[in-house]
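Asker: Next come a sequence and a model predicted from it.
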Amino acid sequence: MALRTRAFLAAGAAVVGVVALSGCGVEAKDAPAEERSFPFSGDSLTIHADDSVLELVPADVKDVEVTRRTDGWVFLGSGPEPKWELKGGKLVLDQRCDAMASDCEAWHRVKVPRGVAVTVKDDNGSVTATGFDKPLNLHADNGEITVKDSSGPLELSSSNGGIVAEGISSKRVTAESDNGSVRMAFTSVPDLVETTSDNGEIGIDLPRAAYSVTASSDNGDTKVGVPRDAKSPHVVRARSDNGEVTLRTAN
């Protein structure tokens, strides 16, 4: 029993040492890049990622093209074991580590054929999408979502992270964050914007027009700086449980 106890304590001390030495974490973006093309046909793509930063762009390509960088370490276990595969319109991008102690990270850049709608579920990592004119449905369990220069309908949600949409001309946008701010900047007048945050500020910049506005905060100021018309076909709803809500006309 004494030998077992000493072995366990030694293992525990080793874990502490490993964690202490690796406290700064790994940086997948600095790891060597791998590239792969996946044959694809269809008008919609679903991406499931785990422990990965995702960057999505539409491109003049026939197949789905992926660049990945992975890095990490494990102690008393297995991994890192990166996985990428595309079956039945679903692209899986995983970085698996199963150990007593580990620090694993992945970064993926996905080129999507133009004209394809994209749905993303990222279990742990941020998601960035730029330049899409087709629908985007992006969800992150633990990470920020950023959309830039896009015009297709947007459905954005994060369980723990902010949501940012910049330079968008989408007509319909839904954004929901359980714990994080929501910030949007439109370049053209939307038809419907619905935003909620359980714990974070909401800020929306809108082109000059009259909007049917519903804005509220249970714990924070509400500032509406856009023209209001209850009969307007352009509807904006913004609600925060804990944070300021601001709607303003973009310069």
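Answerer: Nice, I can see it.
Asker: CA atoms for contacts and neighbours, from now on please.
Answerer: Fine.
Asker: wait, Asp43 sits on Val112?
Answerer: No. Using Cα atoms under 8 Å, Asp43 makes no contact with Val112, being 10.4 Å away.
Asker: These two: which has the busier surroundings?
Answerer: Taking other Cα atoms under 10 Å, Asp43 and Val112 do not tie; Val112 has more neighbours (24 against 13).
Asker: who touches that one in this structure?
Answerer: 56-59, 61, 63-65 (Cα atoms under 8 Å, 6 or more residues apart in numbering).
Asker: Okay, one more to line up with it:
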Amino acid sequence: MSVRTTSRTRRLAAMGAGAAALALLTTGCAQDASADGGAEPEHKSFALAGRALTVDSDDSRIDLVPGDGEEVRVTRWFSGRALLGSTPRAEWTVEGDALKLRVRCGGLVAHCDAKHRIEVPADTSVTLRTQDGTVTAKGFSAPLTLHGSDASLTVEEVSGPLDLRTTDGAITTRSVSSTRVRARTEDGSLVLGLVEAPDRIDAASKDGPVTVELPEAAYDVRTAVQDGQTNVSVLEDPASSRVVSVTAQDGNITVRPSG
């Protein structure tokens, strides 16, 4: 009996020591990405040689908006914390007309939070690719291409051609007057809200519902669904030059008048 009691006491002591060590790490040895935790915004500006910007991002929330100058202006908010290992950090680099945004989070029990606001000169087309983050874009008249992996995309008040794609996340557009819209999602809902009649819409979802809201006009609506229902309540005309093509593999399709 005494042997078993001693063994249990040693195990409890070891567990207590481990908990104490973890508490010490939590209270006294954590590493911050910066002295103030990244609360203050940082700024970066650069000139464009042409009228096209490419953005490559990961692990960050992105806000894209038109700017009032001739330079690309980037504002970054970043905070990071790790108990052990390398200190989290954020990086931004520019090569030509390409902006690369990276967030490095390593170590034990790491916390990272990053957000970037990118102001783009008017009439500049934007191509953005991101992984693991949300993207919002508002107010663009030039072509806009947003491709994401594990990312949700939200677009508002744009009038230029749209190319939207994500492999794991929702796609939502509001108050869009683009004549051409292409949107695809593999795992998430897809909602396209238009305020002007488009020439062409191509919308597809692999796993999620698709909703297309259109202003009053006649449309050549083409739908295909594998596992779901289809509801079309706009005026249909197979001879119309306005083509709306919607497909869904596993989800319902709704094409209705915009409210």
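Answerer: Perfect, I can see it now. Keep in mind the model is a prediction, meaning the values are calculated, not measured.
Asker: Fetch the TM-score of the aligned pair.
Answerer: Superposed pair, TM-score by TM-score structural alignment, normalised by the length of the first structure: 0.87. Supporting alignment: 233 aligned residues with a Cα RMSD of 2.2 Å.
Asker: What's the separation between the alignment partner in the second structure of Val147 of the first structure and Val94 of the second structure?
Answerer: By TM-score structural alignment, Val147 of the first structure lines up with Val155 in the second structure. The spacing between Val155 of the second structure and Val94 of the second structure, counted by Cα to Cα, to the nearest Å, is 25 Å.
Asker: Of these two, give the one with the bigger neighbour count.
Answerer: The residue with more neighbours, out of Val155 of the second structure and Val94, is Val155; 24 against 15, by other Cα under 10 Å.
Asker: wait, that one sits on Ala170?
Answerer: No. Contact between Val155 of the second structure and Ala170 fails when scored by Cα under 8 Å: they sit 11.3 Å apart.
Asker: Looking at the second structure, name the residue matched to Asn199 of the first structure.
Answerer: Checking TM-score structural alignment: Asn199 of the first structure goes with Asp207.
Asker: just to revisit the earlier point, who are the neighbours in contact with the match of Val147 of the first structure?
Answerer: 136-138, 172-174, 176.
Asker: Now it: which helix or strand?
Answerer: strand 153-156 (DSSP states H and E).
Asker: And for Ala215 of the first structure?
Answerer: strand 212-217.
Asker: So which bit of the second structure is that strand matched to?
Answerer: With TM-score structural alignment as the criterion, strand 212-217 of the first structure aligns to 220-225.
Asker: does Asn231 of the second structure really touch Gly251, like I thought?
Answerer: No. With contact defined as Cα under 8 Å, Asn231 of the second structure and Gly251 do not form a contacting pair (11.8 Å).
Asker: returning to that earlier point: show me what the match of strand 212-217 of the first structure is in contact with.
Answerer: Here stretch 220-225 of the second structure has contacts from 230, 236-253, using Cα under 8 Å, 6+ apart.
Asker: Also stretch 7-16 of the first structure?
Answerer: 75, 100-101.
Asker: Keep only those of these that are in strands.
Answerer: Under the assignment DSSP state E, the contacts of stretch 7-16 of the first structure contribute 75, 100-101 to strands.
Asker: Separate out the buried members of those residues.
Answerer: Among those, the ones that count as buried by 16 or more other Cα atoms under 10 Å are Phe75.
Asker: Of the ones in strands among the contacts of stretch 7-16 of the first structure, which is the nearest to Ala20 of the first structure?
Answerer: Ala101 (11.3 Å; Cα to Cα).
Asker: Not counting sequence-adjacent ones, nearest residue to the closest one?
Answerer: Phe75 (5.1 Å; Cα to Cα, 6 or more residues apart in numbering).
Asker: And that neighbour, what's its match in the second structure?
Answerer: So, by TM-score structural alignment, Phe75 of the first structure is matched to Leu83.
Asker: which ones are touching the equivalent of Ser125 of the second structure over in the first structure?
Answerer: Aligned counterpart of Ser125 of the second structure in the first structure: Ala117 (TM-score structural alignment). Neighbouring residues of Ala117 of the first structure by Cα under 8 Å, 6+ apart: 43-45, 134-136.
Asker: Next: Asp133 of the first structure.
Answerer: Counted by Cα under 8 Å, 6+ apart, Asp133 of the first structure has contacts 115, 150-152.
Asker: if you set the cut-off to 10 Å instead, what comes out?
Answerer: 58, 114-117, 149-153, 168-170 (Cα atoms under 10 Å, 6 or more residues apart in numbering).
Asker: Equivalent analysis for Gly251 of the second structure, please.
Answerer: So Gly251 of the second structure contacts 188-189, 205-210, 225-230 (Cα under 10 Å, 6+ apart).
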